[in-house]
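S.K.: predicted model and sequence below, questions to follow.
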Amino acid sequence: MLYILIIGVNLIVGGVIAVHLRIRKEGSFLASAEKRVFNRDILGRCNSSTHSISLLRTKIFDCNLMYATHFRSTAASPPKGIRYMSTRVPHKCSINPWFITGFFDAESSFIIGLSKDSKRTNGWIVALEFAISLHEREQVLLYDIRSFLGVGTLKKKGGNNLIKYQVRSISELAIVIAHLEKYPLITQKWADYQLFKQAFEIVNRKEHLSFSGLEKILSLRASINRGLSDKLKEAFPNITPILRPLVKLPSKFDPYWLAGFVCGEGCFFINFCKASTKLGFSAHLVFQITQHSRDVELMENLVSFFNCGRCVIRPNKNHCDFLVTTFSDVNDKIIPFFKKYKILGVKERDFSDFCKASDIIKAKGHLTLKGLNKISALKEGMNRKRLIYMTT
C-alpha cells in the first residue's frame, strides 16, 4: 500500500507557524493519480504516441499567480511583522547588479502619481515612485534588494498578503536611476523608465510646480503604464501623450540579468501525462517564461540564446511564452545554466526540486511506480503548493 505524506499548518508555537504531518493511505499511485494529478488542466496534454507536450488551445499555466503561504526568513536580520522599515541601509547585499536589473525588468513599476492640492500654485501634487509588490513569502528577497540599493522602504499592504518595496524621495530615486543607467533594462519596461526619468528630471528642477511643467508631466504620464486616469482626462482634456521611446534589444543577454528576470517571470514545473508505457503515465519537466506580447521579440531571442525551446503566442495574443519541454534540453541546457547563474528567493527552492525530478528521470526512475511517486511528491510541494514558514 502507498502512503502519501500530507503537510498542513496546525498551530503557532513560539511565534512560528508549526506544521503537522499526517499520513494518508492510498491504494496505489495509479488508483488515485488521475483524480489527484492528471485531470488538472494547467498546461498541456501529452500525445500518447510521441510523448510530447502540446499546448492547450485555451490555457497555459500561469506560474506567477500569487498564493497564500508563509516564509521563515534565512537572512541574518530579517524583517519581522513588516509595516514600514527605515530608508537607509548601511551595508550592501552582494547580489550581481545585472540580477537586480533583470528582476526589475520582471517585477518593478515606474509610477507618476498626481493628486489635487488647493495649496499648490498649479493645484496639483506630483509624486514619483519606483515600486515592487510581491507576496509576503518573498520578503527576504525584497529586503536583500533594498539592502543592495541602500534606499527605500518595505510596506505591508493590508490583508492581501503583499509586501511593497517603494522608493519615493528624489534623492533616493536618483540612486535607482544611477543603477539603471549603468545596468539598463532590456524589456519594453525600458521605455517606461525613460519616460519616468524625464519626469524625475522635471521634478528635480522644480519645473513641475509651474503649469507648463505640470503639462509636461501629464504628457509623460499619458504614455506610461495605463496612461491618464478618467479623472485626469477630465481635468486635462487637451494633453497629448509624448511619443514612447523605441526599445532596441541588445545583441546578447548578460546571464545574471536572465537569472534575475526568470526569478520574477520564470517557472519550473512538472507535468504528468497519459502515456503508452507500462504504468500508463509519464512525467515531463517544463521550463516557462511568460511576458506580455509586446516583448515577443525578447521571447524569440531566448530560443536563440538557449538554443532550444519555442516561443508561443497565446490565443488572446496578449501574452507569449518561452517554453522548453524536451527533457534533453531541460537537463543539458536549462538546469546547468541556472546552477551556474543562481536564482534567488522562493523560486530557488522550486528549481531545486525541479533538479531532483530531473535526476530521477535521467536515472529512468520515472518508469517505475516508486519513481513516479517521488516525482509526484516533488510536484505537490512546488510553486503554488509550496508550504513556507514565516516568523510572526
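M.R.: That came in fine, so what should we check first?

S.K.: drop to CA atoms for contacts and neighbour counts, all remaining ones
M.R.: Will do.

S.K.: can you give me the helices for the stretch 151-300 of the chain?
M.R.: 170-182, 189-204, 211-221, 230-235, 255-265, 296-306 (DSSP state H, counting those that start in this stretch).

S.K.: can you name every helix or strand that the fifth one contacts?
M.R.: If I follow you right, that is helix 255-265. helix 97-107, strand 281-292 (3 or more Cα pairs under 8 Å, 6 or more residues apart in numbering; DSSP states H and E).

S.K.: what is the orientation angle of the longest one with helix 255-265?
M.R.: This means strand 281-292. 100 degrees (axes from the mean of the first three to the mean of the last three Cα atoms, to 10 degrees).

S.K.: which positions in strand 281-292 come out as buried?
M.R.: 281-291 (16 or more other Cα atoms under 10 Å).

S.K.: what's the answer for the first one, then?
M.R.: By neighbour count on 16+ other Cα under 10 Å, the buried set for helix 97-107 is 97-107.

S.K.: follow-up on the earlier one: present the helices of the stretch 151-300 of the chain as TSV; the columns should include distance to Asn161.
M.R.: Below are the helices of the stretch 151-300 of the chain laid out as TSV (distance: least, Cα to Cα, whole Å):
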stretch	distance to Asn161
helix 170-182	26
helix 189-204	25
helix 211-221	29
helix 230-235	29
helix 255-265	17
helix 296-306	30
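
S.K.: now do the contacts for Val19.
M.R.: 7-11 (Cα atoms under 8 Å, 6 or more residues apart in numbering).

S.K.: mind redoing it with 6 Å?
M.R.: Neighbour list for Val19: 8-10 [criterion: Cα atoms under 6 Å, 6 or more residues apart in numbering].

S.K.: which of the helices or strands spans Ile335?
M.R.: Using DSSP states H and E, Ile335 sits within helix 335-340.

S.K.: how far out from the middle of the chain is the next helix or strand along the chain from that helix?
M.R.: Downstream of helix 335-340, the next assigned helix or strand under DSSP H and E is helix 347-362. Centroid separation between helix 347-362 and its chain, computed with Cα atoms, centre = their mean, to the nearest Å, is 19 Å.

S.K.: what residues does helix 347-362 touch?
M.R.: Residues outside helix 347-362 that contact it (Cα under 6 Å, 6+ apart): 375, 382.

S.K.: give me the next element, helix or strand, following it.
M.R.: The first helix or strand that comes after helix 347-362 along the chain, using DSSP H and E, is helix 369-380.

S.K.: what angle separates that following helix from strand 281-292?
M.R.: Going by the same axes, to 10 degrees, helix 369-380 makes 20 degrees with strand 281-292.

S.K.: list the buried residues of helix 369-380.
M.R.: Result for helix 369-380 [16+ other Cα under 10 Å]: buried residues 369, 371-380.

S.K.: okay, one more to line up with it:
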Amino acid sequence: NSPFILFNKKRIELLNSNEHNLKVEPLSDNFLYWLIGFTEGDGSFVVNHRNELSFILIQGELNKNILYKIKKILGFGRVIKQGPRVYRFICGKHSEIELIILLFNGNIVLPSRKIQFHKFLTSFNSLRMTKNPIKYISILVHIGPSLNNTWILGFTEAEGCFTISFLSNSVAFRTRFILTQKYDINLPILSKCIEVFDGGKIEGHSAKEVYNYIVSGLKNIEIIYPYFDKYLNDFKGVKLDSYKKFKILNNLIKKKVHLNLNRREELRNMSNEINSYSRKIK
C-alpha cells in the first residue's frame, strides 16, 4: 500500500545504471514521508528564467549534516556551500528531477506547495521529449498531518521548534512546541494539528499571513511526546538534541527543580541550548 512504489522502482533503475554492481534497496516509507514533510517546510521546486528546473533544500551551518544525510540516503543530488553559513542540497539533472516528481506527485499536503509543484511539473512536461507526459495528481493519499507517519516529524525539523524560557524576575517559565506556516491557504492543514494531537491552538504571527500551531504548558506539552518518541530514530538533524533536552528540562520543572535557586541558572542555560537550535539552523 506504499505510495512510493513507482519512485522506488525508478530510483533503483537509475542508480543501477549509474553504478554497476551496486546493491540498491528501496527507501523506507518513514524516510520518504519525512522528506516530504521536511521539503514542504524548507524545500523549493524551482523553475528559473531559462526554464531550467531544480529541486532545492537549504539549511544553515548548524544543520548542514541533514543535507548530506539526504544525499547519501537518496543516492543522488549534491550539497554545495551557498554562503558563509548557508548550504543547499540540489537536484538538477533530468533523471533526478523525474524521480523527485514521482516522489512528490500526489503526496503533497500543503496547498501552497501543490501550486508550486504543479507549475514545476507542467514545466517539466513542456521540456520533456516524449509523448507520455507525467500527469499531475492533486492527491493520491492523505499523508499528513497524521500520527501514523513521519510527515509531521519532517515538517517539524524544517518549521518547528521546542522552546522553554524562564522569566528573570520570577520563578515563572514557559514551555512550548510550535509549528509555523505561511499563507492563509495553508491554515486548514495547520489547524488539523489540533485534531491530530487532540490539543493546542492556532495563533496569528505578527507577520502577515503567518500562523503558529502552539502547544503550551507543562501538562499540555505531554500530548506531543508519544508521537515524537515513536519516531525518535527517524530524526535527521539537530532538532533531535533539542527534543531530548526539552523533555529532560520539562521533567525537571515538573519535579519543581526550577524553584531551587541553586539550580535555576543551570536550567536556564539548558533552556538557552534548546532555544538556540531554532535560531541557528536557518
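M.R.: Noted; the coordinates are in hand. Note that the structure is a prediction, hence the values are computed from the model and not measured.

S.K.: of all the contacts of Val19 of the first structure, which comes closest to Ala363 of the first structure?
M.R.: Among the contacts of Val19 of the first structure, Gly8 lies closest to Ala363 of the first structure (Cα to Cα), at 31.2 Å.

S.K.: what residue in the second structure is paired with Glu265 of the first structure?
M.R.: In the second structure, Glu265 of the first structure lines up with Glu159, judged by TM-score structural alignment.

S.K.: kindly report the same for Lys364 of the first structure.
M.R.: Matched to the second structure by TM-score structural alignment, Lys364 of the first structure sits across from Lys256.

S.K.: now do Glu107 of the first structure
M.R.: By TM-score structural alignment, Glu107 of the first structure lines up with Asp42.

S.K.: what does Ser54 of the first structure give?
M.R.: Going residue by residue (TM-score structural alignment), Ser54 of the first structure aligns to a gap.

S.K.: re the thing from before, equivalent range in the second structure for the helix holding Ile335 of the first structure?
M.R.: Counting by TM-score structural alignment, helix 335-340 of the first structure corresponds to residues 225-230.

S.K.: give me the mean distance between that stretch and the first structure.
M.R.: With mean Cα distance after the TM-score superposition for the first structure, stretch 225-230 of the second structure departs from the first structure by a mean of 1.7 Å once superposed.

S.K.: ok, now how distant is Ile70 of the second structure from Lys119 of the second structure?
M.R.: 24 Å (Cα to Cα, to the nearest Å).

S.K.: who's more crowded, the two?
M.R.: Per other Cα atoms under 10 Å, whichever of Ile70 of the second structure and Lys119 has more neighbours is Ile70, with 19 against 15.

S.K.: quick one: residues contacting the corresponding residue of the first structure for that one.
M.R.: When the first structure is aligned by TM-score structural alignment, Ile70 of the second structure is paired with Ile145. The contact partners of Ile145 of the first structure, taken as Cα under 6 Å, 6+ apart, number zero.

S.K.: so how far is the one helix or strand Ile145 of the first structure maps to off the chain centroid?
M.R.: Using DSSP H and E, the element containing Ile145 of the first structure is helix 139-149. Computed by Cα atoms, centre = their mean, the separation of helix 139-149 of the first structure from the middle of its chain amounts to 15 Å.

S.K.: what do you get for stretch 111-123 of the second structure?
M.R.: 18 Å.

S.K.: excluding covalently adjacent residues, which one is nearest to the residue nearest in space to the middle of the second structure?
M.R.: Compute the mean C-alpha point of the second structure, and by Cα atoms, centre = their mean the closest residue is Phe38, 2.3 Å away. In space, and not counting its chain neighbours, Phe38 of the second structure is closest to Gly154: 4.1 Å by Cα to Cα, 6 or more residues apart in numbering.

S.K.: likewise for Phe281 of the first structure?
M.R.: Excluding the flanking residues, the one nearest Phe281 of the first structure by Cα to Cα, 6+ apart is Lys274, at 4.4 Å.

S.K.: could you report the neighbour count for the one you found?
M.R.: Neighbours around Lys274 of the first structure, by other Cα under 10 Å: 18.

S.K.: same check on Gly43 of the second structure?
M.R.: Around Gly43 of the second structure there are 21 other residues, counting by other Cα under 10 Å.

S.K.: distance check, it against Leu32 of the second structure.
M.R.: In terms of Cα to Cα, Gly43 of the second structure sits 14 Å off from Leu32 of the second structure.

S.K.: got a winner among the contacts of Val19 of the first structure for most neighbours?
M.R.: Neighbour max across these (other Cα under 10 Å) = Val9, 14 neighbours.

S.K.: any idea how far Gln139 of the first structure is from that one?
M.R.: Distance, Val9 of the first structure to Gln139 of the first structure, using Cα to Cα: 20 Å.

S.K.: equivalent analysis for Lys248 of the first structure, please.
M.R.: Distance from Lys248 of the first structure to Gln139 of the first structure, by Cα to Cα: 33 Å.

S.K.: ok, the two, which is more surrounded?
M.R.: More crowded of Lys248 of the first structure and Gln139, by other Cα under 10 Å: Gln139, with 29 against 11.

S.K.: burial count for the alignment partner in the first structure of Gln116 of the second structure?
M.R.: In the first structure, Gln116 of the second structure lines up with Asp192, judged by TM-score structural alignment. Neighbour count for Asp192 of the first structure, taken as other Cα under 10 Å: 21.

S.K.: same question for the one 5 residues further on.
M.R.: Summarising burial for Lys197 of the first structure: neighbours were counted as other Cα under 10 Å, giving 18.

S.K.: what sits closest to it if chain neighbours are left out?
M.R.: Distances taken as Cα to Cα, 6+ apart put Ile177 closest to Lys197 of the first structure, at 7.4 Å, once the chain neighbours are dropped.
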